[in-house]
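In: Sequence and predicted structure are below.
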Amino acid sequence: MLLALGGLALTVASAHAASPANPGFDVEAATRLWLDTLQGPARARSDAYFEGGYWLPLWGTLIALAIDLVILRLRISAAIRDLAVHLVRRRSLAVALTALLYALLGTALTLPWTIYTGYFREKQYGLMNMSFGGWLGEQAIEFAISLVLMTLLIVIVYAVIRRFPKTWWVLGTGVIALFMVFVMALSPVYVAPLFNTYTELPQGPVRERIVAMAKAHQIPAEHIYLFDASKQSKRISANVSGVGPTIRISLNDNLLNRSTPDEIAAVMGHEMGHYVLGHTWRNVIFITALAALMLFATSRIAPALLARFGKSWGVKELADPASLPVLSICLSVLSLLATPALNTLIRVDESEADAFGLDVAREPDGFASIAMKLSEYRKIEPGPIEEALFFDHPSGETRVRMAMQWKKDHVPDAKMFHPAPLPQTFGKE
């Protein structure tokens, strides 16, 4: 919340410091013209989809907690541990096997919820392009990758817990930070291509403009990738991903095919802002600090739970791999409580990238237009508290107003633009 207030203060200060280039240009009226392009059933559908998403993390956490409590109460995690110890004598392998079996069981039990939130709900709102079989296949690939990576992480963390039972959360934080950077570096090259085909963006005015913007800010632009996200959904997106030698610029075919050149430039300028402003490393530092707080709290809460219920659960100590559901309970609740803080960090990053993108692309109306297109899955006009708590990006209203203020301050003789209304079928198949 402090980050949000600080960002707001900077925005207000810079607005007062700027000398209006067009005192006759009405920012609020221009903003309203854009916002009013979304009306009727299309706006109701946008609001319903996004507002329904407010409850998904809570219900998902409650379902996970219920499953973990049942696993503990029925001593299933203890039985899994006993089976693992019986099959493999080496401690690290027993931890790995326990983690694998626990993950398989948890995934099977939460599968109905995953299917509803990941497939049927998306299909209901016209955002899903895949068949159920295709979606399920991608989920299987994602689960296999997560299973390998998370098992490795769990084995390392439990080794740290055994070696440093009192201060394990300190080294555990370092392990998670290194793991996070490792995944960020490898994902663009080895994980993303498992789900989409990446090809070079064809030569032409769009590529030339992206390359010019990238080179002007020392962003590597030897390769600009286009990927076929339309096979999965209708969502428009782009990114500058990777770390060090794996950094790359990518945009999806929805952005290319459903947007104007000005809109594309606005989006790519925004994405470049994340790179130039160092958001990747700032986020790593923030998330590492947040992980440290969560692991510290877990190092106090989990032993207390085991002292009270461990005997009935068949869990001997925190270093016992049968304690995995206990760690999961603690981290699930703490993650849910940390959501507003994480949303605030991301929202501040996105706002800074918006400002950067406007300066680079110089397309305020293109930026406003793409902000309205994102209303397919983002509520356009939330209340201030609603936006602070639930939005991990600035709302469409916030973004359009920023674009119109930029237009007033930087475009000589700026004129009011009267955009056409979005169709009532907007957001539907």
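Out: That came in fine, so what should we check first?
In: Every contact and neighbour count from this point should use C-alpha atoms.
Out: Noted.
In: Show me how far the host helix or strand of residue 107 is from its chain's centre.
Out: Per DSSP states H and E: residue 107 is located in helix 91-115. Relative to its parent chain, helix 91-115 has a centroid offset of 23 Å by Cα atoms, centre = their mean, to the nearest Å.
In: buried ones in the strand or helix carrying residue 136?
Out: Assigned by DSSP H and E, residue 136 belongs to helix 132-163. Neighbour counts using 16 or more other Cα atoms under 10 Å place 135, 139, 147, 150-161 of helix 132-163 among the buried residues.
In: what's the answer for stretch 297-307, then?
Out: If you call a residue buried by 16+ other Cα under 10 Å, then stretch 297-307 has these buried ones: 298-299, 302-303, 306.
In: Now, the residues you listed that are in helices?
Out: Among the buried residues of stretch 297-307, DSSP state H puts 298-299, 302-303, 306 in helices.
In: circling back: for the buried residues of stretch 297-307, could you give me a markdown table that also reports distance to residue 383?
Out: Output for the buried residues of stretch 297-307, formatted as a markdown table (distance: Cα to Cα, whole Å):
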| residue | distance to residue 383 |
| --- | --- |
| 298 | 34 |
| 299 | 37 |
| 302 | 38 |
| 303 | 41 |
| 306 | 42 |
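In: so which of these comes closest to residue 84?
Out: Nearest to residue 84 among the buried residues of stretch 297-307, counting by Cα to Cα, is residue 306 at 20.8 Å.
In: quick one: contacts for residue 399?
Out: Applying Cα atoms under 8 Å, 6 or more residues apart in numbering to residue 399 gives the contacts 351, 354, 368, 371.
In: Who are the packing partners of the host helix or strand of the last one?
Out: If you go by DSSP H and E, residue 371 is part of helix 364-373. In this structure, helix 364-373 packs against helix 27-35, helix 261-276, helix 396-410, with contacts taken as 3 or more Cα pairs under 8 Å, 6 or more residues apart in numbering; DSSP states H and E.
In: which parts of that helix are buried?
Out: 364-373.
In: and the comparison structure, right after this:
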Amino acid sequence: MIQWNSLMVFFLTVFVVSSLARGVLKGLNIRHLRRHGHEIPEEFRGEIDGETLAKISRYTLDSHRFGTVESLFDDAVTLAVFLGGLLPWLIDRLPVWEEHFLLTGLLFFGLLGLASGLIGLPFDLYRTFVIEKRHGFSTITLRLWLIDLLKGIAVSSVLMGLLLSAFLTLLRFAPHSWWFWTWLVFASFQLLMIWLYPIVIAPLFNKYEPIRDEGLKEAIIALMAKVGLKTEGVYQMDAGKRSRHTNAYFTGLGKTKRIVLFDTLIASHTAEEIAAVLAHEIGHWKRRHILKQLFFMEAVSLIVLWIVSQLVAWPLLYETFGFSRPIPFVGLLLSAALFGPLTILITPIVSATQRRFEWEADKYVSVLTGTTTPLMSALKRMARDNLANLHPHPLYAGFYYSHPPLTERIARLQEFECKKVS
């Protein structure tokens, strides 16, 4: 039975305040859009019209409303699980942890993951087949959606099963140092996935083939060669069979990269614009942004795991949520529930750092190609094609935007070009 003590009060206070903060930020963003959504920003004059702005407003409002409903439902389910005694009830029906540590841990997390996935299915269906289709983005069929779902379950079950098995084994046989070895295993796994994902996992879901435009391919290879990068290949991905959204990325460790362009991007952008987008990605590599982010995440992970290692032996943590005795892997989940909502405090700091990285990568486009004009053109086209919100509330953007708001981004690029001329 749960205990209504100071720790429970702390949990509920942090949870409610975090949820309210997220709700207030969404509300501010919606109100700001309703007030200014009809205004064409100076940077987009001649690029979009009133009809496009109306589409942007409808898409953003639909997405926000649906996201709010989903968040409220998730919060209600979370409270029901942690306050309703469902976790102790589940543990009581599983084999004893000390005797069957792998089986018990895998069943515990597996059943919770299955329940979470089933609860999320209706929301994913509605988002994909109602909201995204209503606004002209989703092109996926129900059959393909189901195939993706089954493949995703299979892949995640294998990968998470292996990671959880390693974690549970360390927890059982290295009770005082498991946090360090777990961090080492997970960090190694992340590095492995950087190499493995594009060549093994991604092709399970999408078709990759060499791009057909030889001129574009040669331009990309020449661009990469300017900074001493080699290409494992330049591929186009059949993103259009799922969505009309556009994107491009490159992956790979070291100086050999695999370039991937969405077929939707190739169809809607000029070769100059695509080269500018890739020059921006090269800027991230050249300025070591990926490496810095990786080091930051690993440092935070190490600190968090050490803190959790102190909490999993705390009897009050288990008593508060209705457990009769400490169970280390359950303590991991309880610690996440207790302190997870506090991540909202560092969210704006992380977002601000990411936006600074984006600006540095934008400027590097000029270093590599001599101009940012094609990048500005690409950003405007992406904004129009993806119905990006051109009027986010500054506070909302400050918290959640990993990229500068598009009007601000283009204005800074225009100012940057003017300074170059003068």
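Out: Okay, I see it. What you are looking at is a predicted structure, and each value in this text was computed from that prediction instead of being measured.
In: quick revisit: and which of the buried residues of helix 132-163 of structure 1 is nearest residue 318 of structure 1?
Out: residue 161 (7.6 Å).
In: Alignment lookup: the closest one to structure 2.
Out: Alignment note: residue 161 of structure 1 maps to residue 171 in structure 2; criterion TM-score structural alignment.
In: Tell me how many other residues surround the closest residue to that match other than its chain neighbours.
Out: Among residues not flanking residue 171 of structure 2 along the chain, residue 178 sits closest, at 5.3 Å (Cα to Cα, 6 or more residues apart in numbering). Using other Cα atoms under 10 Å, residue 178 of structure 2 is surrounded by 20 other residues.
In: Following the chain onward from the helix ranked longest in structure 2, which element is next?
Out: As assigned by DSSP H, the longest helix anywhere in structure 2 is helix 50-83. Next helix or strand after helix 50-83 of structure 2 toward the C-terminus (DSSP H and E): helix 86-92.
In: And for that following helix, what's in contact with it?
Out: In contact with helix 86-92 of structure 2 (Cα under 8 Å, 6+ apart) are residues 80-81, 108, 321-323.
In: Residue in structure 1 paired with residue 417 of structure 2?
Out: Superposed on structure 1 with TM-score structural alignment, residue 417 of structure 2 falls opposite residue 407.
In: since we're on the aligned residue in structure 2 for residue 40 of structure 1, how many residues are nearby?
Out: Matched by TM-score structural alignment, residue 40 of structure 1 corresponds to residue 50 in structure 2. By other Cα under 10 Å, 12 other residues sit near residue 50 of structure 2.
In: Which residue of structure 1 sits opposite residue 110 of structure 2 in the alignment?
Out: In structure 1, residue 110 of structure 2 lands on residue 100 (TM-score structural alignment).
In: ok, its match to residue 94 of structure 1 distance?
Out: 10 Å (Cα to Cα, to the nearest Å).
In: Same drill for these two, tell me which one is more crowded.
Out: Between residue 100 of structure 1 and residue 94, residue 94 has the larger neighbour count (other Cα under 10 Å), namely 22 against 19.
In: and that one, what does it touch?
Out: By Cα under 8 Å, 6+ apart, residue 94 of structure 1 lies in contact with 81, 84-85, 87-88.
In: Residue 236 of structure 2 looks like it's in a strand, true?
Out: Yes: per DSSP: H, G, I helix; E, B strand; the rest coil, residue 236 of structure 2 lies within a strand segment.
In: Which element, helix or strand, includes the spatially closest residue to residue 65 of structure 1 that is not a sequence neighbour?
Out: Spatial nearest neighbour of residue 65 of structure 1, chain neighbours left out: residue 329 (5.8 Å); criterion: Cα to Cα, 6+ apart. Residue 329 of structure 1 is part of helix 324-361 when elements are defined by DSSP H and E.
In: Now do that helix against helix 364-373, angle only.
Out: On the basis of axes from the mean of the first three to the mean of the last three Cα atoms, to 10 degrees, helix 324-361 of structure 1 is oriented at 150 degrees to helix 364-373.
In: what's the mean gap between helix 324-361 of structure 1 and the aligned bit of structure 2?
Out: Superposed on structure 2, helix 324-361 of structure 1 shows a mean distance to its aligned partners of 3.3 Å (mean Cα distance after the TM-score superposition for structure 1).
In: Which neighbouring elements make contact with that helix?
Out: If you count contacts as 3+ Cα pairs under 8 Å, 6+ apart, helix 324-361 of structure 1 packs onto helix 2-17, helix 56-73, helix 261-276, helix 279-313, helix 384-390, helix 396-410.
In: Going by neighbour count, which residues of it are buried?
Out: Neighbour counts over helix 324-361 of structure 1 (16+ other Cα under 10 Å) mark 324-335, 340-361 as buried.
In: now the angle from it to helix 279-313?
Out: Using the same axes, to 10 degrees: helix 324-361 of structure 1 against helix 279-313 is 170 degrees.
In: Show me which positions of stretch 168-184 of structure 1 end up buried.
Out: Buried residues in stretch 168-184 of structure 1, counting neighbours by 16+ other Cα under 10 Å, are found at 168-170, 172-173, 175-177, 179, 184.
In: mean offset of it relative to structure 2 (after superposition)
Out: Averaged out, stretch 168-184 of structure 1 is 2.4 Å away (mean Cα distance after the TM-score superposition for structure 1).
In: neighbouring contacts of that stretch?
Out: Residues outside stretch 168-184 of structure 1 that contact it (Cα under 8 Å, 6+ apart): 153, 156-157, 160-161, 241-243, 284, 288, 291-292, 295-296, 299.
In: Among these, which one sits closest to residue 36 of structure 1?
Out: residue 241 (34.1 Å).
In: need the contact list for the counterpart of that closest one in structure 2.
Out: Under the alignment (TM-score structural alignment), residue 241 of structure 1 pairs with residue 251 of structure 2. Applying Cα under 8 Å, 6+ apart to residue 251 of structure 2 gives the contacts 194-195, 198, 257-259.
In: Sort out for me which of those residues are in strands.
Out: If you go by DSSP state E, these have 257-259 in strands.
In: who's in contact with the closest residue to residue 340 of structure 1 other than its chain neighbours?
Out: For residue 340 of structure 1, ignoring the flanking residues on the chain, the nearest one in space by Cα to Cα, 6+ apart is residue 389 at 5.3 Å. Shown in contact with residue 389 of structure 1 (Cα under 8 Å, 6+ apart): 340, 343-344.
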